[in-house]
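J.: Have a look; sequence and predicted model below, questions after that.
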Amino acid sequence: MDDSFPVRVPVPDLRDLTAGNTGIPGVWSLDSGLPGPRAAIVSLVHGNEFQGAAVLARWLRAGLRPARGSLTLVFANLDAFARFDPADPTLSRYVDEDLNRVWCPALLDGGRDSLELRRARALRPALEAAEVLLDLHSMLWPSDPLMLVGRAPDALDLARRVGAPPVVVLDGERPEGPRLIDHAGSAGSGPPRLTFLAEAGPHWEPETEAVSEACAAGLLRALGMLHPAAGAPDVQPEVWAVSRCVTAASRHFAFTQPFRGGVVIPRAGTLIARDGEAEIRTPHDDCMLVMPSPRVMRGHVAVRLGRRVGARG
């Protein structure tokens, strides 16, 4: 597999936006003055995944205001982004540790220190105030775009109405650590927060920014927060549920071929990888490979396996 990662898009200039308008660097609050949802859209949780940030920057410079409710826009890991180098673009994912693996009270309220933990603690009040949260990401390895959601029925209903990306995956927590969308921080005394993570496509490809914008705009449209109001999306997404999370148990995990994320393996029992002496086979027919990682460390997720919602067996 080719391990070169060309950067085919310009790196956005965010210098005029890093101060924010809330007292928290990189956090912008836009209030309609009318009742409605409290939504947050987050970018740059990983410093080298900046195409969602390019969308939010364009919106802020264009003077976006929600039609109702309030909208918080976040540029999360600005320190990691400041280190981005197109000549070696994978090195600026984070500074000390992954900002998307620290979102639980034990870590946020504990005594451990890192640049990313300090940033998570600073962002926490703004993010916990949101009733609906969308986290914009992109992917290192080839994969079709998808939306990851928790298993709350209301979250799935809203994801269907967003309309982009065209694949929705009902996901569980990652063994490497809790992500922002796993964080159960309270948005008040109402129903649980609805959280979504959009994997908008490969890093540094032009179409990934377009998918990021379609997803973010689709969420605001579904919440009635866009001027002018728009109808439902033309295409209803496919819905899949993670049936198994495959974690590498050895340093010798390897797929049998260079699978692209989103590929569907028709038959149960198909050999897809070897983990040392162990064989990894599909547990059911029509098994989707969700974001397979061909370079995975022991103890990290190599692939999630998905079953189409409504399928039997």
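T.: Structure's in. What do you need? Numbers count the residues shown, from 1 in each chain.
J.: Please count neighbours and contacts with C-alpha atoms only from this point.
T.: Will do.
J.: Skipping its backbone neighbours, what lies nearest residue 225 in space?
T.: residue 67 (4.5 Å; CA to CA, 6 or more residues apart in numbering).
J.: Tell me if I'm right that the one you found and residue 223 touch.
T.: No: if you go by CA atoms under 8 Å, residue 67 and residue 223 don't touch, sitting 9.7 Å apart.
J.: On the three-state scheme, the residue nearest to residue 225 is what?
T.: coil (DSSP: H, G, I helix; E, B strand; the rest coil).
J.: Put this next to the first one:
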Amino acid sequence: MHQVRSPHAGPHVAITALMHGNEYAGAIVLADLLRLGFAPRQGTLSLIFLNLEAFSRFSPTNPIRSRFMDEDMNRLWGNVHGNLSRPSSEERRVRQLLPYIETVDRLLDLHSMLWPADPLILAGPSQKGIDLAVRTGTPALVIADSGHSAGPRLIDLPHFTRPDSPACACLLEGGQHWSYACLETTRKTVSSFLAISEKDRKATEPHPPQIIAEVTHRVTAQTGLFTFTQSFHGGDIIATRGTLIATDGNDEIRTPYDNCLLVMPNFRTARHHTAVRLARVQSMPT
């Protein structure tokens, strides 16, 4: 964790990377900021590399293995104070970081995706998260959602979602793992996010028109036989209600309304894991 302070009062802004040890585009961008000696004009900037243990065992021959050491860190940001006996590397790291994270006013968590999909910002369950994503301005797709049944993400922390707290957070899914396009998207989003603090307004660079959509259904695989009907792309919009998009054993998964947006379909879904999220578009570019 690296902290840079300005002599001028201002917000505590944080950017986190390596929540998953094989998603290193964000880490490259944070390392570049450190090499350049970037310092905020006001307030405090924290650059946090979350799961260094998982990253330390990254291998190009088995890149999925380094996603985590013991369990997915981004399902542990809940009541960690109540499970003192859990022998997890990720749980210990969350406990170490949580008191500091809860001093942050504005946070951007950097991720990438296994399957081809349009870059997006996950705004979490609060209007504050949506507002932060819109102010950041890029990528063009903003998704409001309530996370995963397996556990809360960093952006789901009550510190960031409580109505009585001014703190806010959002999560970038910059594109497909290990791609140059993902790295460039991550750089652009970080630059725009920092510009909010530096100028207290959107970056002067024009942003693409944004689509805002709200997740209405989280489809969880109930069997080990979950199969999509075709190779959908994250961000695809299915025009017609009732369209068959997948089967889960004997169950059919169909779109619940017209113009249903598919969020991050997972083509290697394990039982009880999220297979896809279905979102209703709230606003489109005019």
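T.: Perfect, I can see it now. Here the structure is a predicted model, which is why all the values come from computation and not from measurement.
J.: ok, back up a step: now check the residue nearest to residue 225 of structure 1 against structure 2: what is it aligned to?
T.: When structure 2 is aligned by TM-score structural alignment, residue 67 of structure 1 is paired with residue 41.
J.: can you pull the contacts of that match?
T.: 6, 8, 198 (CA atoms under 8 Å, 6 or more residues apart in numbering).
J.: what sits against the counterpart of the first one in structure 1?
T.: Translated: residue 6 of structure 2. Using TM-score structural alignment, the partner of residue 6 of structure 2 in structure 1 is residue 32. Contacts here follow CA under 8 Å, 6+ apart; on that basis residue 32 of structure 1 touches 65, 66, 67, 68, 69, 70.
J.: Which one of these is nearest to residue 165 of structure 1?
T.: Lowest distance from residue 165 of structure 1 to the contacts of residue 32 of structure 1 (CA to CA) belongs to residue 66, with 21.9 Å.
J.: any idea how far the spatially closest residue to the closest one that is not a sequence neighbour lies from residue 27 of structure 1?
T.: Using CA to CA, 6+ apart and skipping residues adjacent in sequence, the residue nearest residue 66 of structure 1 is residue 225, 5.0 Å away. Residue 225 of structure 1 is 19 Å from residue 27 of structure 1, where distance means CA to CA, to the nearest Å.
J.: Give me the more crowded residue out of those two.
T.: residue 225 (25 against 22; other CA atoms under 10 Å).
J.: Spit out the contact partners of that one.
T.: By CA under 8 Å, 6+ apart, residue 225 of structure 1 lies in contact with 66, 67, 68, 69.
J.: How about residue 90 of structure 2?
T.: Contact analysis of residue 90 of structure 2 by CA under 8 Å, 6+ apart lists 51, 68, 69, 70, 71, 72, 73, 76.
J.: Tell me the most packed of those residues, by neighbour count.
T.: residue 73 (27 neighbours).
J.: Please pull up the equivalent of it in structure 1.
T.: So, by TM-score structural alignment, residue 73 of structure 2 is matched to residue 99.
J.: Mind telling me what element the residue nearest to that match when sequence neighbours are not counted is part of?
T.: Sequence neighbours aside, residue 116 is the residue nearest to residue 99 of structure 1 in space, at 5.3 Å (criterion: CA to CA, 6+ apart). For residue 116 of structure 1, the host element (DSSP states H and E) is helix 115-128.
J.: That helix vs structure 2, average offset?
T.: Compared with structure 2 after fitting, helix 115-128 of structure 1 deviates on average by 1.0 Å (mean CA distance after the TM-score superposition for structure 1).
J.: What residues in structure 2 pair up with that helix?
T.: Under TM-score structural alignment, the match for helix 115-128 of structure 1 is residues 89-102.
J.: Report the buried residues of the matching stretch.
T.: Residues of stretch 89-102 of structure 2 classed as buried: 89, 90, 91, 94, 101 (neighbour count, 16 or more other CA atoms under 10 Å).
J.: Tell me if residue 218 of structure 1 really is in a helix.
T.: Yes: Residue 218 of structure 1: assigned to a helix according to three-state DSSP.
J.: which residue lines up with it in structure 2?
T.: The equivalent of residue 218 of structure 1 in structure 2 is residue 192 (alignment by TM-score structural alignment).
J.: What is the neighbour count of that match?
T.: Neighbours around residue 192 of structure 2, by other CA under 10 Å: 22.
J.: same thing with residue 224 of structure 1?
T.: 19.
J.: surely it meets residue 71?
T.: No: checked against CA under 8 Å, the pair residue 224 of structure 1 and residue 71 is beyond contact range at 11.8 Å.
J.: which ones are touching residue 78 of structure 2?
T.: Residue 78 of structure 2 touches 151, 152, 153, 157, counting by CA under 8 Å, 6+ apart.
J.: Give me the three-state assignment for it.
T.: coil.
J.: and what of residue 201 of structure 1?
T.: strand.
J.: gap between it and residue 167 of structure 1?
T.: For residue 201 of structure 1 relative to residue 167 of structure 1 (CA to CA), the value is 12 Å.
J.: Okay, helices next: where are they in the stretch 151-286 of structure 2?
T.: 158-161, 180-199 (DSSP state H, counting those that start in this stretch).
J.: Show me what the first one packs onto, helices and strands only.
T.: With contacts taken as 3 or more CA pairs under 8 Å, 6 or more residues apart in numbering; DSSP states H and E, helix 158-161 of structure 2 sits against strand 168-176.
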